[in-house]
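Engineer: Requesting a structural model of the entry that follows:
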Amino acid sequence: MKDFIVKLQNHFELNSYSKKNHLAVDINKTPQYEVIIAVLLPFFNAGQFLGRAIESVLRQDFEGFELLLLNDGSTDNSLRIAAQYSDNRIRLIDLPHKGLVSTLNTGLKMARGMWIARMDADDEMWPNRLSRQLAFAKQNPNCSVVGCKVEYEGAEAGKGYDLHVQWQNELLTHQEVCNNRFIDAPLAHPSVMFKKELVHTYGPYLDFDGPEDYELWLRWMDRGVCFGKVPETLLTWYDRPDRLSRRHDKYSAEAFFRLKARYFEKWAAKNLPEDRPILIWGNGKTVRKKSRPLWRYDLPITGYIDVRPQVVQMKKKPYVYHFEDIPEGAFILSYVGDRNGKQQIEEFFRRTGRLAGTDYFFMC
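Structural biologist: Now for the predicted structure:
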């Protein structure tokens, strides 16, 4: 840790902006209060909206937090904006540009307090976010990850990310989060607060060819960590066209399906008998492409499910079953993505007494 801090201090000394403007960055500053929550706010070229995000954190009705402003080598005026705030709860950390995962993991190493709260540079905390999440954690002591509902603000009202946010907001309990984990990330990253001890026990964010937040949630669920959400809206989530998750390959649909397959295999190894057959609901080219990563694992996949009787194929594996003739005891993975199709499949599961997480998962 000492070597790590020395490297940071050397970087501060070499930073031209710091030299010119006498920017004082005291990474070892001792707080004058008990730090319970460390808010991690990484930023890169976020000058257009960084001030709004910082001020929303400083307006919290809870005082026992520190705000780590983590500059990921910005080349715009972001560092100058961050340096204007003299609040003693702020620790400004200037880093070379290495990307979001490296920046977040640096923040985790430096954070004080037992809770970590995430925040993005283009979003806005509501004034009672930290206090409500901490109160929820105290009321639910087994819960180590606490999210909240979020308000969508963007150009896709009624579609796209807005529908995604509406879906996330419906998942409040640990069971709801876990049963829907393979559809998509069940929590908005900047809405989450989690115990710092999880990082010490299970490791920090993983830098790989996939979404770092979703991987973290799946890893923690795989280890039995309890999740929950405050059933209140406590964050405004701004959806910008140039957001990293819209333009980087690590957040592509293919990367998500690879990750889902990896963690479903881990789940199946713990929860399914080796001889329990697995069927994939859907039989078109799109479904076969989405489910292709599953075939990399030694899973007992025996075939696909189709609603069209004329395409049933039972002569060779993988078989194609009509949905009314699914073998007894089969575990089903639905890769049907359209809303009407999913609703019809959900109704079929209800009608036949099948349970999420016991008899099936939706995978998209």
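Engineer: drop to CA atoms for contacts and neighbour counts, all remaining ones
Structural biologist: OK.
Engineer: how about the helices of the protein, start to end?
Structural biologist: Along the chain, counting by DSSP state H, helices occupy 2-14, 16-21, 50-58, 78-83, 100-110, 129-139, 160-170, 174-179, 197-202, 212-222, 244-247, 253-271, 285-291, 339-351.
Engineer: Distance to residue 302 for the ones you listed - can I get that in JSON lines?
Structural biologist: Shown next, in JSON lines, are those (distance: least, CA to CA, whole Å):
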{"stretch": "helix 2-14", "distance to residue 302": "51"}
{"stretch": "helix 16-21", "distance to residue 302": "61"}
{"stretch": "helix 50-58", "distance to residue 302": "50"}
{"stretch": "helix 78-83", "distance to residue 302": "54"}
{"stretch": "helix 100-110", "distance to residue 302": "38"}
{"stretch": "helix 129-139", "distance to residue 302": "43"}
{"stretch": "helix 160-170", "distance to residue 302": "31"}
{"stretch": "helix 174-179", "distance to residue 302": "23"}
{"stretch": "helix 197-202", "distance to residue 302": "34"}
{"stretch": "helix 212-222", "distance to residue 302": "25"}
{"stretch": "helix 244-247", "distance to residue 302": "34"}
{"stretch": "helix 253-271", "distance to residue 302": "15"}
{"stretch": "helix 285-291", "distance to residue 302": "13"}
{"stretch": "helix 339-351", "distance to residue 302": "19"}
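Engineer: for comparison, sequence B:
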Amino acid sequence: MISVVLPARNAAASLPAALESLAGQTLADFEVLAVDDGSDDRGATSAVLAAFARRDARFRHIVRPHGGIVAALTAGIAAARGRYIARMDADDVCRPRRLELQARRLDARPDLGLVSCRVAFGGNARAARGYLAHIDWCNGLTSPADIRCGIFRESPLPHPSVMFRRELPARHGGYRQGDFPEDYELWLRWLEAGVVMEKLPETLLDWHDPPGRLSRVDPRYDPGAFFRIKAGYLAAHLARINPFHPHVVVAGAGRITRRRAECLLPHGIVIDAWLDIDPDKVGKTVAGRPVLHLHDVPGPETCFVLPYVASRGATEDIAAVLEARGFALGRHYLPAA
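Structural biologist: This is a model prediction of the structure:
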């Protein structure tokens, strides 16, 4: 029923726990495609994977030259025999019912293309408060509507938590290599294609945060990469939902916010004005556009607003002001940071 695609590189220390969590699943009809992405740890990673493959025929050990996560994922999906593809990383741990509950949901909902789940933070909460806040935000987005409206802030789907139908990569394209986070680009592209995504309310994965995690050390995952890759998809989405397209008003007039919002300009979006609360900016012209006070925002009958302020809690504060003025999420405004 399920093919679990698990890339690993120099992961001998964490792999046993990850693989044992899969071996202990309540649903037994699965295979694990463990792709050794050119580990150079003197055979340690390969030895762990080979031992599990000898012990349990459901664990398949694939060895490849080092090509990165996209190449490893592509190889694993190509070798998969399951009806559903589940993702897993070598440093994470599944709860026992993860595969059962996600497969059951896909079986029950033919219209659903991808299902995720809530995750538990598997790191040092004090040292990684930003990461913990991201997980809390992710866990709050469960419905397809939540995910559609949240996707342009950041990725609402922890990559190793997802399960999707095997035909989706062939139908809409699989992981792509580039100067962007491969999972986020995939979710954006599939959502644009109409794939329905949902998150189970159960916590079914412990998502760990080691110092060497790609999202911490690889430039493809820095904030600029997220804003660059989502700009084109956001512009296409705005063309469908914004009654004033291509015109928008951007909440936030700071230098970083402006630079991020201006990624939309090459895609044909026109920024008419900025909204801010900084008295040093309000009433002035910044980057050729007027700065209005947030509380003086025109009504939803005259403009579409993109909150682009990324500081924690700012989007929620802006949303409260907008909704008090009659703006509706997804119809009159859409957070983009």
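Engineer: Now the TM-score, please.
Structural biologist: TM-score of the superposed chains, computed with TM-score structural alignment, normalised by the length of the second structure, equals 0.93; 329 aligned residues with a CA RMSD of 1.7 Å.
Engineer: Mind checking the helices of the first structure for the one nearest to residue 234 of the first structure?
Structural biologist: helix 129-139 (5.0 Å; CA to CA).
Engineer: For the closest one, grab the matching residue range in the second structure.
Structural biologist: Aligned by TM-score structural alignment, helix 129-139 of the first structure falls on residues 98-108 of the second structure.
Engineer: Buried residues in the matching stretch, which are they?
Structural biologist: Neighbour-count burial for stretch 98-108 of the second structure, counted by 16 or more other CA atoms under 10 Å, picks out 98, 99, 101, 102, 103, 105, 106.
Engineer: Dump those residues into TSV; add distance to residue 202 of the second structure as well.
Structural biologist: Shown next, in TSV, are those (distance: CA to CA, whole Å):
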residue	distance to residue 202 of the second structure
98	9
99	12
101	9
102	10
103	14
105	12
106	15
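Engineer: circling back: of all the helices of the first structure, which one is nearest residue 42 of the first structure?
Structural biologist: Closest approach to residue 42 of the first structure among those (CA to CA): helix 100-110, 6.7 Å.
Engineer: average distance between that closest one and the second structure?
Structural biologist: Mean deviation of helix 100-110 of the first structure relative to the second structure after superposition (mean CA distance after the TM-score superposition for the first structure): 0.7 Å.
Engineer: what stretch of the second structure lies opposite that helix in the alignment?
Structural biologist: Under the alignment (TM-score structural alignment), helix 100-110 of the first structure falls on residues 69-79 in the second structure.
Engineer: List the buried residues of that stretch.
Structural biologist: For stretch 69-79 of the second structure, the neighbour count (16+ other CA under 10 Å) marks 69, 70, 71, 72, 73, 74, 75, 76, 77 as buried.
Engineer: again with stretch 266-274 of the second structure
Structural biologist: 269, 271, 273, 274.
Engineer: okay, how far is it across that stretch, tip to tip?
Structural biologist: 18 Å (CA to CA, to the nearest Å).
Engineer: from the chain's centre, how far out does it sit?
Structural biologist: Relative to the centre of its chain, stretch 266-274 of the second structure is centred 25 Å away, using CA atoms, centre = their mean, to the nearest Å.
Engineer: And stretch 216-224 of the second structure, by the same measure?
Structural biologist: Centroid displacement of stretch 216-224 of the second structure relative to its chain, using CA atoms, centre = their mean, is 13 Å.
Engineer: How about stretch 199-218 of the second structure?
Structural biologist: The chain centroid and the centroid of stretch 199-218 of the second structure are separated by 11 Å under CA atoms, centre = their mean.
Engineer: can you name the residues of the first structure that it overlays?
Structural biologist: Here stretch 199-218 of the second structure aligns to the first structure at residues 229-248, judged by TM-score structural alignment.
Engineer: any idea how far the most far-flung residue of the first structure relative to its centre lies from residue 275 of the first structure?
Structural biologist: Most distant from the centre of the first structure: residue 315, at 42.3 Å, with distances by CA atoms, centre = their mean. Going from residue 315 of the first structure to residue 275 of the first structure by CA to CA gives 21 Å.
Engineer: What of residue 48 of the first structure?
Structural biologist: Residue 48 of the first structure is 56 Å from residue 275 of the first structure, by CA to CA.
Engineer: now do residue 76 of the first structure
Structural biologist: Distance of residue 76 of the first structure to residue 275 of the first structure, computed by CA to CA: 57 Å.
Engineer: ditto for residue 233 of the first structure
Structural biologist: From residue 233 of the first structure to residue 275 of the first structure the distance is 44 Å (CA to CA).
Engineer: Aligned counterpart of residue 31 of the second structure in the first structure, please.
Structural biologist: Residue 31 of the second structure maps onto residue 66 in the first structure, by TM-score structural alignment.
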